[in-house]
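>>> Have a look; sequence and predicted model below, questions after that.
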Amino acid sequence: MPESLRSEEATSGAERLTFFSDAVIAIAITLLALELPVPEELTGDSGEQMTEMITFFSAHADEYLAFLISFLVIAIHWSTHFRVFRQVRDVNARLIQLNLLWLLLIVITPFTTKIISLGENNPLRFAVYAGAQALQFTVFALLVLQLIKHKLMLTSHDPAQLRSTLRRVVPMAAAFAVSIPVYALAGRWAFVLWALVPIVTGRIDDLHLRRIRRGR
């Protein structure tokens, strides 16, 4: 087979994997929204209906908060996947397997979100959600290592970007894993860990990339 045809097939395979991943993520976000509680038919005048609405939303505040957290987490996963896969030249069987496992963990996010929103201060439910997220970031790190090992990126890509991705996703995997015992000891302070780690690691990584670029 001519080299040009092999190159076109490789690019087509990478694009199909990316399109499929985008579609699955879109479905997961839709399912996430469908799980949100909806107020039943309201009664009384407008003032009473407003009171009923406020009471309903207050009663389900944990579920709406869990939805927002999961939406942001999925958005982080998607943006990381997008930044990496727009530079992917070729795919192999192991990369496809890892990507499918990563997508499986995306798909079950609505389920784990429902679990974490039920009840208060339940370490087991929290561990299910945080453990799934820690595993997902770990799988993506393995996926990036696969890209590096088998040189599946476009020749025009900047190798520093893949190393940058690893510096971001590995701490996130660790943050979700560490948050499990933190939640058991300090309750909702564990959510602060989720928020701080991407900010801190992002800032450190940006400074690191700037130093590299200045040194060139």
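Structure's in. What do you need? Residues are numbered from 1 along each chain as shown.
>>> When you work out contacts or count neighbours from here on, use the C-alpha atoms and nothing else.
Fine.
>>> and the gap between the spatially most central residue of the chain and residue 23?
The chain has residue 77 as the residue nearest its centroid, 2.8 Å off, counting by CA atoms, centre = their mean. Going from residue 77 to residue 23 by CA to CA, to the nearest Å gives 14 Å.
>>> where does residue 40 land in three-state SS?
At residue 40 the chain is in coil, as set by DSSP: H, G, I helix; E, B strand; the rest coil.
>>> For it, give its distance to residue 56.
Taking CA to CA, one finds residue 40 at 9 Å from residue 56.
>>> ok, the two, which is more surrounded?
Per other CA atoms under 10 Å, whichever of residue 40 and residue 56 has more neighbours is residue 56, with 15 against 9.
>>> With adjacent residues omitted, what lies nearest to that one?
Excluding the flanking residues, the one nearest residue 56 by CA to CA, 6 or more residues apart in numbering is residue 39, at 6.7 Å.
>>> Let me know whether that neighbour touches residue 55 as I believe.
No: judged on CA atoms under 8 Å, residue 39 makes no contact with residue 55 at a distance of 10.0 Å.
>>> Scan the chain for its longest helix.
helix 3-34 (DSSP state H).
>>> in that one, what's buried?
For helix 3-34, burial by neighbour count (16 or more other CA atoms under 10 Å) applies to 10-11, 13-15, 17-18, 21-22, 25-26, 28-29, 31-32.
>>> helix or strand right after it?
Toward the C-terminus, helix 3-34 is succeeded by helix 46-59 as the next helix or strand (DSSP states H and E).
>>> Tell me the helices and strands packed up against that following helix.
Counting contacts by 3 or more CA pairs under 8 Å, 6 or more residues apart in numbering; DSSP states H and E, helix 46-59 packs against no other helix or strand.
>>> Give the buried residues for that helix.
52-53.
>>> this is the other structure I want to compare:
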Amino acid sequence: MSEYQSRRTEEGFRRLIAFSDAVVAIALTLLVLPLADIPDEIADETSVGTVLSDHLSDIVSFAVSFIVIWVLWRNHHRMMENFRAYDKVLFELHFVWLLTIVILPFVTAMMDNRHVDRANAAYIGVLAVSIMSLVAMTAWGRRHRELLIAGEDTEDWLAHRSGVGTLLLLMVALIIAIVVPDADVWPLLLLLLSGPLENLLRRFR
């Protein structure tokens, strides 16, 4: 491999993070587009309360997906605060993570269409892959300490963050969504147990 191909500069690392942030921002913006079309569909005089009531499922779906993408970005941001450099594997893992971020508005729109069977399973599946890529980045940093910032804060992050518990709960939620298609996104409430489960797994480690 040539020196140019193997070069990993600090500027390249900053561009990787900036590009990731931009993709997340665009994905968050795309989520609101279906809601922006609602006023154009109103033919008769009505109230704001009626509009909100008639499109409650769309609004809830938007809110859930917005929060989900925000949480994914927040976890990514906190994770990358402990990295000082990148390599080919970390670069490619970002590709996978960003792909899931871009797809999330699409699967969200599918969930809004009641004629799409098991759209909730597709949504949870994409979310699971997204979490899996973040878990893989963390594991890769743990194995390649030269990519990390040396210090107590990084060691504390490695000791308390794995994401495996969250991933396991998502897999359970995915199974429920496949077996019970009418469950909608309610299986995602299992993620409320991610904190206690992560603490339990940390004790075993």
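Good, I have the coordinates. In this text the structure is predicted, and so the values were computed from the model without any measurement.
>>> Tell me how they score on TM after superposing.
Once superposed, chain against chain, the TM-score is 0.80 (TM-score structural alignment, normalised by the length of the second structure); 192 aligned residues with a CA RMSD of 2.7 Å.
>>> re the thing from before, any idea which of the buried residues of helix 3-34 of the first structure is closest to residue 165 of the first structure?
residue 18 (17.2 Å; CA to CA).
>>> got the contact list for residue 53 of the first structure?
Contact analysis of residue 53 of the first structure by CA atoms under 8 Å, 6 or more residues apart in numbering lists residue 39.
>>> Please enumerate residues in contact with stretch 124-135 of the first structure?
With CA under 8 Å, 6+ apart as the contact definition, stretch 124-135 of the first structure has outside contacts at 105, 109, 112-113, 115-116, 172-177, 179-180, 183.
>>> should've said stretch 55-68 of the second structure
28, 31-32, 35, 52, 104-105, 108, 111-112.
>>> Pull the most distant pair out of those.
It's 52 and 104 that sit farthest apart of the contacts of stretch 55-68 of the second structure, by CA to CA, at 23.0 Å.
>>> re the thing from before, who are the contact partners of the residue mapped onto the residue nearest to the centre of the first structure from the second structure?
In the second structure, residue 77 of the first structure lines up with residue 72, judged by TM-score structural alignment. Counting by CA under 8 Å, 6+ apart, residue 72 of the second structure makes contact with 130-131.
>>> Quickly find the element holding residue 72 of the second structure.
Under the criterion of DSSP H and E, residue 72 of the second structure resides in helix 56-80.
>>> mean distance, that helix to its aligned residues in the first structure?
Helix 56-80 of the second structure differs from its equivalent in the first structure by a mean of 0.9 Å after superposition (mean CA distance after the TM-score superposition for the first structure).
>>> which helices and strands sit right next to the helix or strand just after that helix?
Stepping forward along the backbone from helix 56-80 of the second structure, the first helix or strand reached (DSSP H and E) is helix 88-112. Helix 88-112 of the second structure is packed against helix 10-31, helix 56-80, helix 119-143, with contacts defined by 3+ CA pairs under 8 Å, 6+ apart.
>>> Hey, what's the angle from helix 88-112 of the second structure to helix 10-31? Just curious.
Helix 88-112 of the second structure and helix 10-31 meet at an angle of 0 degrees, taking axes from the mean of the first three to the mean of the last three CA atoms, to 10 degrees as the criterion.
>>> Relative to the first structure, which residues correspond to helix 88-112 of the second structure?
The aligned range for helix 88-112 of the second structure in the first structure is 93-117, by TM-score structural alignment.
>>> for that stretch, which positions count as buried?
Those would be 95, 98-103, 105-107, 109-110, 112-117, for stretch 93-117 of the first structure by 16+ other CA under 10 Å.
>>> Count residues in the vicinity of residue 190 of the first structure, would you?
Neighbour tally, residue 190 of the first structure, other CA under 10 Å: 21.
>>> secondary structure class for it?
helix.
>>> if I look at it, how far off is residue 133 of the first structure?
From residue 190 of the first structure to residue 133 of the first structure the distance is 14 Å (CA to CA).
>>> Please apply the same query to residue 49 of the first structure.
Relative to residue 133 of the first structure, residue 49 of the first structure is positioned 38 Å away (CA to CA).
>>> Equivalent analysis for residue 29 of the first structure, please.
In this structure, residue 29 of the first structure and residue 133 of the first structure are 15 Å apart, going by CA to CA.
>>> Ok, residue 55 of the first structure next?
32 Å.
>>> do residue 71 of the first structure as well
From residue 71 of the first structure to residue 133 of the first structure the distance is 13 Å (CA to CA).
>>> and if you look at residue 36 of the first structure?
According to CA to CA, residue 36 of the first structure stands 20 Å off from residue 133 of the first structure.
>>> Now do the match of residue 77 of the first structure against residue 134 of the second structure, distance only.
The gap separating residue 72 of the second structure from residue 134 of the second structure is 9 Å, by CA to CA.
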